[in-house]
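> Quick one, what's the 3D model for this:
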Amino acid sequence: MIDQPLRVGFIPLVDAAALIVAVDKGFTKAEGLNVELVREVSWSNVRDKLNIGLFEAAHLLAPVAIASSLGLGHVKVPIVASFNLGINGNAITVSPALHAALMSELDGDPTDPMATAQALRRVVVARARAGADPLTFGMTFPFSTHNYQLRFWMAAGGVDPDEDVRLVVLPPPYMVESLANGHVDAFCVGAPWNSVAVDLGVGHILHFVSDILLRAAEKVLAMRQSWAEKNPDTVAALTRAHVSAAAFIEAPENRNEIAAILAKPHHIGVSPEVLLRTLDGRLKIAPDGTMRESGRYLLVGREGAGRPDPVQAAWLYAQMVRWGQAAISPEALKIAQGVFRPDLYDAALGIIGSAPTDVPDAVGAFAGPPFDPSNIAAHLAAFEIVHMKS
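This is a model prediction of the structure:
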């Protein structure tokens, strides 16, 4: 047993489940680790405390790990991720007023993101003609999957996210109140906050992120590269503990127990019933009780979700390039892909792993050509709305 506790930061979201369950059910202890979980409210807090060494590891937005390694938006601290804490799990939630406006303009299936993105375009144009303020969308961080997923969806329908709407940063726990107060018209966030908005009658879930991308790396178990290199046995033990926790979470007979664990005030602090719906991928999407089910809503361990995939890192880097956050270069792409470390995952488990084959390009975006990580410039050239650095 390691006497000195490993401090691990997290945000109250369901994709922190493997972290929480690893500690609560004793999987970290079984690996000889003494882990102290520290709940935080914002991603900047988590990033900063990880970067300066107050945390040994953290539940972290996958793009933040890449941005930190590239020195984008903050100090440059190389990060590695030996385990994916979640694939998918986000949703886009809109106010009742915006939902009504979108449905009145909809031409097609409301679960089709192209149809809703084109409806959004018509709503945006109508508001501009009427002299109304631009719509405001909340997302969790500039370097976040939420930011890129919102932008990808909007742009596919002809809405320029930098010209036609406002995107603002809000910590996940503050999203619902901001929607209820009219500070934002919509948001993209991870579970359970979309469901909380629906249950309170202040929001409609418009899309699961799996409508937009079949497979999207969301959060990672992040560590400073320098610390990981000095502590390879601890990294391996942490990784194994999370693999065990993920397997426990994915077993349907454990779901009620897991929901109760996550519901504790010092973990996520919302009702077990909401958390159970999230884990089962069966969500209430409207205040009237309409339900929607998806086997891809949130993948914690199944379908190879835990093993980091450098193609996912390349896609996130491509979004940073598309929206002017990063310059395009082979060196930066290599650094970005090097954040996701399947070799550390494989070494911890004593296996030779492989990438999932259920999604041919490993991303499965609803619009644009298949993703080619070897030619990001050509991939981005296929899109009409791009704001690359000149």
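> switch to C-alpha atoms for all contacts and neighbour counts from now on
Fine.
> quick one: buried residues of stretch 69-81?
Judged by neighbour count (16 or more other C-alpha atoms under 10 Å), stretch 69-81 contains these buried residues: 69-70, 72, 77-81.
> any idea how far the lengthiest helix in the chain is from the chain center?
With secondary structure taken from DSSP state H, the chain has its longest helix at helix 232-250. Counting by C-alpha atoms, centre = their mean, to the nearest Å, helix 232-250 is centred 20 Å from the centre of its parent chain.
> What helices and strands are in contact with that helix?
With contacts defined as 3 or more C-alpha pairs under 8 Å, 6 or more residues apart in numbering; DSSP states H and E, helix 232-250 has these neighbours: helix 17-24, helix 27-30, strand 79-88, helix 342-349.
> how does it look with 10 Å?
Using 3 or more C-alpha pairs under 10 Å, 6 or more residues apart in numbering; DSSP states H and E as the contact criterion, the secondary-structure elements in contact with helix 232-250 are helix 17-24, helix 27-30, strand 79-88, strand 217-224, helix 225-230, helix 255-263, helix 272-280, helix 342-349.
> just checking, A241 touches E31?
Yes - proximity of A241 to E31 meets the contact threshold set by C-alpha atoms under 10 Å, at 6.6 Å.
> Between those two, tell me which one has more neighbours.
It is A241, of A241 and E31, that has more neighbours when counted by other C-alpha atoms under 10 Å, with 25 against 17.
> ok, back up a step: for the longest helix of the chain, list every residue counted as buried.
Of all the residues in helix 232-250, those buried under the rule 16+ other C-alpha under 10 Å are 234-246, 248-250.
> Quick check: the farthest pair among the residues you listed?
Spatially, the most separated pair among these is T234 and E250, at 24.4 Å (C-alpha to C-alpha).
> one more to line up against the first:
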Amino acid sequence: MNTTSSQPERTHLRLGFVALSDAAPLAVAALRDLGACHGITIELCRQPSWAAVRDKLLSGEIDAAHALYGLVYGVQLGIGGPRADMAVLMVLNRNGQAITLSRPLADAVDAGASVKEALLALGRRPVIAQTFPTGTHAMWLYYWLAAHGVHPLRDVESIVIPPTRMADALVDGALDGFCAGEPWHAVAQAREAGRTVAYTSEIWPDHPEKVLACRRDFAALYPNTARALVRTMLDACAWLDAKTHREEIAQALSSPELLGVPTALIAPRLVASGDGDARALPVRFFDDGAVNYPRVSDGHWFITQYRRWGMLDADIDDGDIAASVNQTALYRDAAWAAGIAIPGERRAATFCDGRVWDGGDAAGYLAGFDMHA
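Sure thing, here's the model as predicted:
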């Protein structure tokens, strides 16, 4: 029985977000009141860090959030924090993240040094920040460093700081680089503290990034509300497909309540990814729904990386975990009601080191890596 036309059990939702350009769907949904036609209202709740997003999701202070894909899985698995059953309702965007190195390191790479040579030339362990221990930025950074022959846990001091503090830390000399979302790479570059040396779409082209996350009991108790929220976010993501709309939301995102960063530093990398750099694939929010389906194989990939880096050794069925977290049935109901096509369950992705992941032979994929913790 299809229940997508049923009234939401909850009509006012508090949504958490961190000050990043890819929070755009939440901003669009709230500012344009897109939830009205689905029976909900949205209150945006800016959070200072991903740890704050985690804690307020678990305490119920926020109902759902714009969240790192890997944050959801870290909480589900109890890695580096409290464990709770979590839900990924949909993917909010693909691509749109980057790695910035300090100017001396970026200059060395530009001059022909390999990433490994440039980092070793410091004569000490480089300090490179990411935003959450199990988050997407940590996994992109680790994968990129390993692909360049640098062990991300032994050769580098990897630290966690909120994305809003990245540029300041680079300016102060506390960091040698960082992996995070925009607009903080644009900010660091504008302040002449560093330069973007890689885009995460070079690591995994069209990788999943932020998701719409909630506790699993919220989705179970309020399924109509969850579907209404997915419908609302799909509308917001579709609106963002137009270039003029991205320019419009970039201006709105500059407000102190959202990002608090000048539009001139938000718009270029939101409208034309990488500020026009040909290496960067565009940040994608919708593409007729191809972006948004919460593929189980995408979530499963994060678990392979936790095992790769010694963060997880539990004897559990990783595929079953991913299938329980990613709410594919709920998403299908919402997408069906909106007339949005459902893409295939698997997609093959070729990474920067030539390895291919399609969610099939996870054990064989993991066994192919020769760098472990």
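> before we move on, back to that, between the helices and strands packed on helix 232-250 of structure 1, which gets nearest to P5 of structure 1?
helix 27-30 (11.1 Å).
> Structure 2: matching residues for that closest one?
Taking TM-score structural alignment as the measure, structure 2 aligns residues 34-37 with helix 27-30 of structure 1.
> What segments of the stretch 51-200 of structure 2 are helices?
For the stretch 51-200 of structure 2, the helices defined by DSSP state H, counting those that start in this stretch occupy 69-77, 103-110, 115-120, 136-147, 166-171, 184-190, 200-203.
> any chance of those in CSV, plus distance to I266 of structure 2?
Output for the helices of the stretch 51-200 of structure 2, formatted as CSV (distance: least, C-alpha to C-alpha, whole Å):
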stretch, distance to I266 of structure 2
helix 69-77, 22
helix 103-110, 21
helix 115-120, 27
helix 136-147, 19
helix 166-171, 14
helix 184-190, 8
helix 200-203, 18
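> for those, which one sits closest to P262 of structure 2?
With distances scored as C-alpha to C-alpha, the stretch of the helices of the stretch 51-200 of structure 2 nearest to P262 of structure 2 is helix 184-190 (9.2 Å).
> what about that closest one, how far off from structure 1?
Between helix 184-190 of structure 2 and its aligned stretch in structure 1, the superposed structures give an average distance of 0.8 Å (mean C-alpha distance after the TM-score superposition for structure 1).
> Output the residue interval of structure 1 matched by that helix.
Using TM-score structural alignment, helix 184-190 of structure 2 lines up with residues 193-199 of structure 1.
> got the contact list for that stretch?
12-14, 90-96, 172-177, 179-180, 187-188, 201-206, 208, 270-271, 274-275, 277-278, 283-289 (C-alpha atoms under 10 Å, 6 or more residues apart in numbering).
> Now which of those would you call buried?
Taking 16+ other C-alpha under 10 Å as the criterion, what is buried in those is 12-14, 90-96, 172-173, 175-176, 179-180, 187-188, 201-206, 208, 270-271, 274-275, 277-278, 283-287.
> got the end-to-end distance for stretch 346-357 of structure 1?
Terminal residues of stretch 346-357 of structure 1 lie 18 Å apart, using C-alpha to C-alpha, to the nearest Å.
> Now it: buried residues?
Of all the residues in stretch 346-357 of structure 1, those buried under the rule 16+ other C-alpha under 10 Å are 346-348, 355.
> outside of that stretch, which residues touch it?
Outside stretch 346-357 of structure 1, the residues within contact range by C-alpha under 10 Å, 6+ apart are 82, 232-241, 243, 303-305, 307-311, 342-345, 362.
> Report the distance from the match of helix 27-30 of structure 1 to the chain centre.
When C-alpha coordinates are averaged (C-alpha atoms, centre = their mean), stretch 34-37 of structure 2 and its chain have centres 25 Å apart.
> Buried residues of that stretch, list them for me.
For stretch 34-37 of structure 2, a neighbour-count test (16+ other C-alpha under 10 Å) marks 34-35 as buried.
> Pick the most deeply packed of the helices of the stretch 51-200 of structure 2.
The densest packing among the helices of the stretch 51-200 of structure 2, expressed as mean neighbour count by mean count of other C-alpha atoms under 10 Å, is seen in helix 69-77 with a mean of 25.
> In structure 1, which residues correspond to that one?
Helix 69-77 of structure 2 lines up with residues 62-70 of structure 1 when matched by TM-score structural alignment.
> The matching stretch vs structure 2, average offset?
By mean C-alpha distance after the TM-score superposition for structure 1, the fitted stretch 62-70 of structure 1 averages 1.2 Å away from its aligned residues in structure 2.
> what separates that stretch from the chain centre, distance-wise?
Mean C-alpha position of stretch 62-70 of structure 1 versus that of the full chain (C-alpha atoms, centre = their mean) differs by 13 Å.
> Please report how far T350 of structure 2 lies from P205 of structure 2.
Counting by C-alpha to C-alpha, the separation of T350 of structure 2 from P205 of structure 2 is 8 Å.
> now do F302 of structure 2
Taking C-alpha to C-alpha as the criterion, F302 of structure 2 is separated from P205 of structure 2 by 15 Å.
> who has more neighbours, the two?
Between F302 of structure 2 and P205, counting by other C-alpha under 10 Å, F302 is the more crowded of the two (22 against 18).
> Let me know the helix or strand that the equivalent of that one over in structure 1 is in.
Under the alignment (TM-score structural alignment), F302 of structure 2 maps onto L316 of structure 1. The secondary structure element spanning L316 of structure 1 is helix 310-322 (assigned by DSSP states H and E).
> how big is the offset of that helix relative to structure 2?
After superposition onto structure 2, helix 310-322 of structure 1 sits on average 0.8 Å from its aligned residues (mean C-alpha distance after the TM-score superposition for structure 1).
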